[in-house]
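A.B. asks: Curious how this folds, go ahead:
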Amino acid sequence: MTSSTVPAALAEIRDDFLALPQKERLTLLLEFSNELPELPERYQEHPDLFERVVECQSPVYIFVEIDDDDSVHLYATAPRESPTTRGFASILAQGLDGLSVDEVLAIPDDYPQSIGLTEAVSPLRIRGMTALLARTKRQIRARRGDAASAG
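C.D. replies: This next block holds a predicted model:
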């Protein structure tokens, strides 16, 4: 994976994890789980807009919004009782926020494997984060396709 395709916010998150000893990486993941942004009010009453990420062991739902200026915003819900999954969702929600569609689509699919958690959490959980990123990209492509065909 080349660093040049990883946006600055995600590169910084990755570097923060890699700078820590293995045991402390879970603590940082827990901090991210506590920082998962709340849903904007306009989406709180619309669970129908959110897609379940079935690859995650916990019930995680995501929705991608693309602004008029092509900025991406990822919104996610995950139960507090699932700090690992919630932490992964928070990393992506914070790391992708405000990036352009092209920047998000250029993020390497193996980014979740690059942040130094493969020894700390199960491969199943890493697959869940990989699926979160893949579904985010798929939603972006679908929305961009809709916009392109509508124009």
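A.B. asks: alpha carbons only for contacts and neighbour counts from here, please
C.D. replies: OK.
A.B. asks: just the helices in the chain please.
C.D. replies: In order along the chain, the chain carries the following helices (DSSP state H): 8-18, 22-34, 41-44, 83-96, 101-105, 123-150.
A.B. asks: Nearest residue to the middle of the chain?
C.D. replies: With distances taken as Cα atoms, centre = their mean, L92 lies nearest the centre of the chain, 2.5 Å away.
A.B. asks: Confirm for me that it is in contact with L133.
C.D. replies: Yes. With the criterion set as Cα atoms under 8 Å, L92 and L133 qualify as a contacting pair; they are 7.4 Å apart.
A.B. asks: For the residue nearest to the centre of the chain, give me its contacts.
C.D. replies: Contacts were defined as Cα atoms under 8 Å, 6 or more residues apart in numbering; by that measure L92 touches 10, 74, 133.
A.B. asks: Tally up the residues packed near V60, please.
C.D. replies: Counted by other Cα atoms under 10 Å, the residues lying close to V60 total 22.
A.B. asks: how about this one, so we can line them up?
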Amino acid sequence: MTDALPESLAEIRDEFLELPESDRLQLLLEFSQELPPVPPEYENHPELYERVAECQSPVFIVIDVDEDDIVGMHATAPAEAPTTRGFASILAQGITGLSADEVLAIPADFPQSIGLTRVVSPLRISGMTGMLMRAKRQVAAKRPASRPTA
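C.D. replies: Reported below is the predicted structural model:
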């Protein structure tokens, strides 16, 4: 069910689904090269990040929720793990700028919906699902106290 999918993630999903399955891995590798850099305030502070244990590669994420309930997702993933880095990039680009409610409404099966389940291992899809679940949990924990959770 992808009814609640925000436009940013729906566009990314559609970009993958419009390609033949054989070309989707290349698009994922392109995303891996577009992982946004972390803001300076996080650069030398690994203690602020959460490790995504579901990923074999060392992937770390941190979520910001500002006073207007707008989310920023930052991630680090090694260049030598391009599929994992690509998934982190998809989520960082797709989630950043959304409202907390929009992030919390992202379907848990989003990673399965982008057409990569036959070109990357189930373990990698599980890693992306772990990234999404941790991002959603951080959003729920970090949103301004005056806002009810969805």
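A.B. asks: still on that earlier bit, using ChimeraX, make a named selection holding only the buried ones among the contacts of L92 of the first structure.
C.D. replies: The following ChimeraX line selects those of the contacts of L92 of the first structure that are buried, judged by 16 or more other Cα atoms under 10 Å:
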select :10,74,133
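A.B. asks: Format the contacts of L92 of the first structure as a markdown table; extra columns: distance to E24 of the first structure.
C.D. replies: Supplementary listing: these in a markdown table, determined by distance: Cα to Cα, whole Å:
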| residue | distance to E24 of the first structure |
| --- | --- |
| L10 | 19 |
| L74 | 26 |
| L133 | 24 |
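A.B. asks: Go through the contacts of L92 of the first structure and name the one nearest L117 of the first structure.
C.D. replies: Of all the contacts of L92 of the first structure, the one with the least separation from L117 of the first structure (Cα to Cα) is L10, at 14.5 Å.
A.B. asks: Quick one: map the closest one onto the second structure.
C.D. replies: For L10 of the first structure, the equivalent position in the second structure is taken to be L9, counting by TM-score structural alignment.
A.B. asks: ok, that match - contacts?
C.D. replies: Contacts were defined as Cα under 8 Å, 6+ apart; by that measure L9 of the second structure touches 90-91, 94-95.
A.B. asks: and the residues you listed, which two are the farthest apart?
C.D. replies: Within those, I90 and I95 form the most distant pair, 8.3 Å apart (Cα to Cα).
A.B. asks: which one of those two has more residues nearby?
C.D. replies: Set side by side, I90 of the second structure and I95 show more neighbours around I95, with 26 against 23, by other Cα under 10 Å.
A.B. asks: quick one: contacts for the nearest residue to T136 of the first structure once chain neighbours are set aside?
C.D. replies: Excluding its sequence neighbours, the residue lying closest to T136 of the first structure (Cα to Cα, 6 or more residues apart in numbering) is V64, at 6.5 Å. The neighbours of V64 of the first structure, taking Cα under 8 Å, 6+ apart as the test, are 72-75, 136, 139-140.
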